[in-house]
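Peer 1: this one's sequence-less:
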């Protein structure tokens, strides 16, 4: 085991570690989580040097984070830091593995808000939609309510995804709406690639709405 230790600031080491080991190796959404962890590290311990990292200083960092986050979120934060610190220990940049036996704390879990509409609420919503003869966002809401598609999947739908003969919609992509490089991207996972059956009235409506639209561009 090498005995040299680093006096580099921890947040700078973590920034370099992300660039070296994670960029281009993980999904963009996963990379964003590492980037967010980096921002928290820089905010919570801007003056922590690598040679100052031990179990006590690392636990202090986790405890600070846990003051404003639920335990599950703190656990994710810990996991995003753990790999980098394990590498630092194996490379001899720190004297101990500070993540060993780390205690995960967090604030009390908040009561989750209801994220669905019951049947009566959904019917009332559909009744209020402005389903005109041209595509608009009310049609988007209508289609999601009829198919259960994820938001990003519905955004990515093109006219060619509508199979009128077999009365279904082909789901094989989603739309990146969160980050600057907007555009098509794969679905959440392989099982998300599927065919969704749709009622006659909905299909008939979208057959008219999709006329004269580019078959390969989002509607």
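Peer 2: All right, it came through fine. Bear in mind the structure is a predicted one, so any value in this text is a computation, not a measurement.

Peer 1: C-alpha from now on. contacts and neighbour counts both.
Peer 2: Will do.

Peer 1: okay, which residue is most central for the chain?
Peer 2: residue 29 (4.9 Å; Cα atoms, centre = their mean).

Peer 1: how near is that residue to residue 188?
Peer 2: Look at residue 29 and residue 188: by Cα to Cα, to the nearest Å, they are 10 Å apart.

Peer 1: try it against this one:
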């Protein structure tokens, strides 16, 4: 509650409050008001800010306290858990160790730019951009949402780019894909030799362009055998040192229904029968209680890191470049485009936000298609 007193011909207010983090008593004072009424109005505004935001004004808020409150109260309830975990980790491991003892108003553009340059010596361009995005967004909120600093000193900070960065995406040629898939089947001494799960999973990724998280989240209810379609409306998130959970897809356009080709329909039906055979063959291979299409031997969600490791083993076995499961998504897109598929169809099948994303990602392929089309046109008009 505020108290007021007259000093000479002017009035001032004094507000005593408890800091939410330290639980210590703080006070805020301001004078120079012509009347008590003016002081009361100003005190009411100040109390509202204190109780609503809990931040000190004029940039005096310690960076560590501000970021902890900002994350917990203003970010955690409104972003996906995986997004929050990435933000929290970057704040805890990078931002607070460097800036935690500063006050918000003490952060300068030149010192911050120097720090960003140093970060590029330890992290990739993408990682540094993520760290900077968190820091800049937090200070933007400090200016425009909480009004505790006058301006954001981090506007137009430059992130050093990779000196040599290839825009080409990694994918398998048709022959490489055949070699890869033929080496995916269980080897002689495999623990669960009867299972064709990975063969089916990698075929599905290569023939649909699904993201790995989308494929691992699939249940048998997502399949429609009558129409030969697959509904994609969720993704599996498997954070490091944390429990997996089902989340919404990457973007709104990622919610989609895609058509399966005849071979894939037969293969996934074979997988369903094979699952039952595996349950009978191996006593410790448990049925899933969640109707999951691809799962671990204990019935739980298949771990993304386990899939990646097995993928690498297959690449080595097939004597192919060591890629990641995401390369199968690129492979599907490239093969569709090379086969003459409409780029809008490819974009919708992949669940991209726009055709432009597809065109930019597969520029080397679309450029070849344009060149081939122009060659055909030239031949046509010359005859």
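Peer 2: That came through fine. Note that this is a predicted model, so its numbers are computed, not measured.

Peer 1: if we can go back for a sec, so what corresponds to the residue nearest to the centre of structure 1 in structure 2?
Peer 2: In structure 2, the residue equivalent to residue 29 of structure 1 is residue 82, according to TM-score structural alignment.

Peer 1: doesn't that match belong to a strand?
Peer 2: No. Assigned with DSSP: H, G, I helix; E, B strand; the rest coil, residue 82 of structure 2 falls outside any strand and is helix.

Peer 1: is it correct that it is in contact with residue 236?
Peer 2: No. Assessed by Cα atoms under 8 Å, residue 82 of structure 2 is found out of contact with residue 236, at 10.6 Å.

Peer 1: burial of residue 376 of structure 2, as a residue count?
Peer 2: By the criterion of other Cα atoms under 10 Å, residue 376 of structure 2 has 11 neighbours.

Peer 1: just give me the match in structure 1 for it.
Peer 2: So, by TM-score structural alignment, residue 376 of structure 2 is left unmatched.

Peer 1: what helix or strand is residue 376 of structure 2 on?
Peer 2: helix 363-382 (DSSP states H and E).

Peer 1: the strands in the stretch 1-150 of structure 2, which residues?
Peer 2: According to DSSP state E, counting those that start in this stretch, the stretch 1-150 of structure 2 carries its strands in the segments 2-7, 10-18, 25-33.

Peer 1: for residue 350 of structure 2, find the nearest of these.
Peer 2: strand 10-18 (52.5 Å; Cα to Cα).

Peer 1: can you tell me what sits against the closest one?
Peer 2: 1-6, 24-36, 39-40, 43, 47 (Cα atoms under 8 Å, 6 or more residues apart in numbering).

Peer 1: with stretch 75-91 of structure 1 instead?
Peer 2: Counting by Cα under 8 Å, 6+ apart, 1-2, 14, 17, 33-34, 37, 62, 94-99, 104 sit against stretch 75-91 of structure 1.

Peer 1: tell me the contacts of the nearest residue to residue 255 of structure 2 once chain neighbours are set aside?
Peer 2: With sequence-adjacent residues excluded and distances taken as Cα to Cα, 6 or more residues apart in numbering, residue 255 of structure 2 is closest to residue 233, at 4.8 Å. Contacts for residue 233 of structure 2 (Cα under 8 Å, 6+ apart) come out as 214, 248, 249, 254, 255, 256.

Peer 1: out of the residues you listed, which comes closest to residue 229 of structure 2?
Peer 2: Among the contacts of residue 233 of structure 2, and counting by Cα to Cα, the member closest to residue 229 of structure 2 is residue 256, at 10.2 Å.

Peer 1: return the residue of structure 1 aligned against the closest one.
Peer 2: Match for residue 256 of structure 2 (TM-score structural alignment): residue 194.

Peer 1: would you agree that match is in contact with residue 173?
Peer 2: No. The pair residue 194 of structure 1 / residue 173 is not scored as a contact, 9.9 Å apart, by Cα under 8 Å.

Peer 1: could you look up the SS state of the aligned residue in structure 2 for residue 137 of structure 1?
Peer 2: The alignment partner of residue 137 of structure 1 in structure 2, by TM-score structural alignment, is residue 198. Secondary structure assignment for residue 198 of structure 2 (three-state DSSP): helix.

Peer 1: show the contacting residues for residue 198 of structure 2.
Peer 2: 184, 185.

Peer 1: at 6 Å what do you get?
Peer 2: Residue 198 of structure 2 makes no contacts at all, as judged by Cα atoms under 6 Å, 6 or more residues apart in numbering.

Peer 1: thinking again about what came up before, for the contacts of residue 233 of structure 2, give me JSON lines that also has secondary structure, neighbour count and distance to residue 141 of structure 2.
Peer 2: Conversion of the contacts of residue 233 of structure 2 to JSON lines gives the following (DSSP: H, G, I helix; E, B strand; the rest coil; neighbours: other Cα atoms under 10 Å; distance: Cα to Cα, whole Å):
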{"residue": "214", "secondary structure": "helix", "neighbour count": "22", "distance to residue 141 of structure 2": "33"}
{"residue": "248", "secondary structure": "coil", "neighbour count": "16", "distance to residue 141 of structure 2": "26"}
{"residue": "249", "secondary structure": "coil", "neighbour count": "20", "distance to residue 141 of structure 2": "27"}
{"residue": "254", "secondary structure": "helix", "neighbour count": "22", "distance to residue 141 of structure 2": "29"}
{"residue": "255", "secondary structure": "coil", "neighbour count": "17", "distance to residue 141 of structure 2": "31"}
{"residue": "256", "secondary structure": "strand", "neighbour count": "16", "distance to residue 141 of structure 2": "34"}
